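K.L.:
Next come a sequence and a model predicted from it.
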Amino acid sequence: MIYNRTSNGCLFKCDSCKSIHLEFNNININFPSKDKYYQFAEYLQDINIASVVKQNAHSPYQRKIVIPIGSGSCNFMLHSGELEDLKRLCLLQLDTNIINMSKLEIDFSLN
């Protein structure tokens, strides 16, 4: 089931393994439960982009937004626009009023 999709990624639940998968650019994160996914999504939504960019302004990295993944030895490195897109992708409610775009059928006539 596809929960959400942007031009840079997709959020979906796998029918076979029942995990929630987040694909964003060339990164994939697998969440074994909704609780783990919601922790990540809430963390993202709470990030104040302007504040973090200002805080890391003197960082040698080009991307000023650092999001630790797992134990912290791996990080997302994002520009502000990338974080905004990732926030749009990560929904805080997965099962309410979601249109599965892969099953959306539109009946129209070309005449």
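P.N.:
Nice, I can see it.

K.L.:
contacts, neighbours, all on C-alpha from now
P.N.:
Noted.

K.L.:
can you give me the helices in the chain?
P.N.:
34-45, 49-55, 80-89 (DSSP state H).

K.L.:
Residues contacting the shortest one, please?
P.N.:
The list of residues contacting helix 49-55 from outside it, by CA atoms under 8 Å, 6 or more residues apart in numbering, reads 64-65, 80, 83.

K.L.:
Counting neighbours, what do you get for the residue nearest to S80 when sequence neighbours are not counted?
P.N.:
Excluding the flanking residues, the one nearest S80 by CA to CA, 6 or more residues apart in numbering is I49, at 6.3 Å. Neighbours of I49 under the rule other CA atoms under 10 Å: 18.

K.L.:
roughly how far apart are Q39 and L91?
P.N.:
11 Å (CA to CA, to the nearest Å).

K.L.:
one more structure, for comparison:
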Amino acid sequence: MKIINKTTNGTIFRCNQCNNIHIEYNNLSFSFSPSQFNFFVDFFKNIKANHWEKMNAASPYSRKIIIPVHHRNITLLMNAQEVKEMRVLLGIEKIDLERCPFPKIALETCIN
């Protein structure tokens, strides 16, 4: 296994045998082929976390960002901070440690 990136709550690694990319984030686990991983990254590149938190403000869920998966009985629920951390984990954005909303993120993912 080769670790691709790591934050406080997540790790991305590639399996040397199957070449799949695996993500562990909090209590979630994802396994993707390289093309599926690229689709997942593109989804997080385009998600507007603040927009969805406002749109779902009246939702009874504490996490207002509802992310569909291809299973009719399962959705992912995130807040804006978790979406930001996932974007950092996926390499979509970097963060400034001085203004970091989750200061324990591993240094490999942050701007010095």
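P.N.:
Happy to help now that I have it. Computed from a predicted structure; not experimentally measured.

K.L.:
still on that earlier bit, between Q39 and L91 of structure 1, which has more neighbouring residues?
P.N.:
Using other CA under 10 Å as the criterion, Q39 of structure 1 and L91 rank with L91 on top: 18 against 11.

K.L.:
follow-up on the earlier one: can you tell me which of the helices of structure 1 is packed in deepest?
P.N.:
helix 80-89 (a mean of 17; mean count of other CA atoms under 10 Å).

K.L.:
quick one, which of the helices of structure 1 is nearest to I69 of structure 1?
P.N.:
The closest of these to I69 of structure 1 is helix 34-45. By CA to CA, the value is 9.2 Å.

K.L.:
in the superposed pair, what's the mean gap between the closest one and structure 2?
P.N.:
Mean deviation of helix 34-45 of structure 1 relative to structure 2 after superposition (mean CA distance after the TM-score superposition for structure 1): 0.8 Å.

K.L.:
tilt between that helix and helix 80-89?
P.N.:
140 degrees (axes from the mean of the first three to the mean of the last three CA atoms, to 10 degrees).

K.L.:
Please, where are all the strands along structure 2?
P.N.:
Under the criterion DSSP state E, structure 2 carries strands at the ranges 2-6, 10-14, 21-25, 28-32, 65-68, 75-78, 95-96, 110-111.

K.L.:
quick one: the spatially most central residue of structure 2 from S35 of structure 2, how far?
P.N.:
The C-alpha lying nearest the average C-alpha coordinate of structure 2 belongs to M86 (CA atoms, centre = their mean; 2.3 Å). Using CA to CA, M86 of structure 2 is found at 18 Å from S35 of structure 2.

K.L.:
now E24 of structure 2
P.N.:
Counting by CA to CA, the gap from E24 of structure 2 to S35 of structure 2 is 18 Å.
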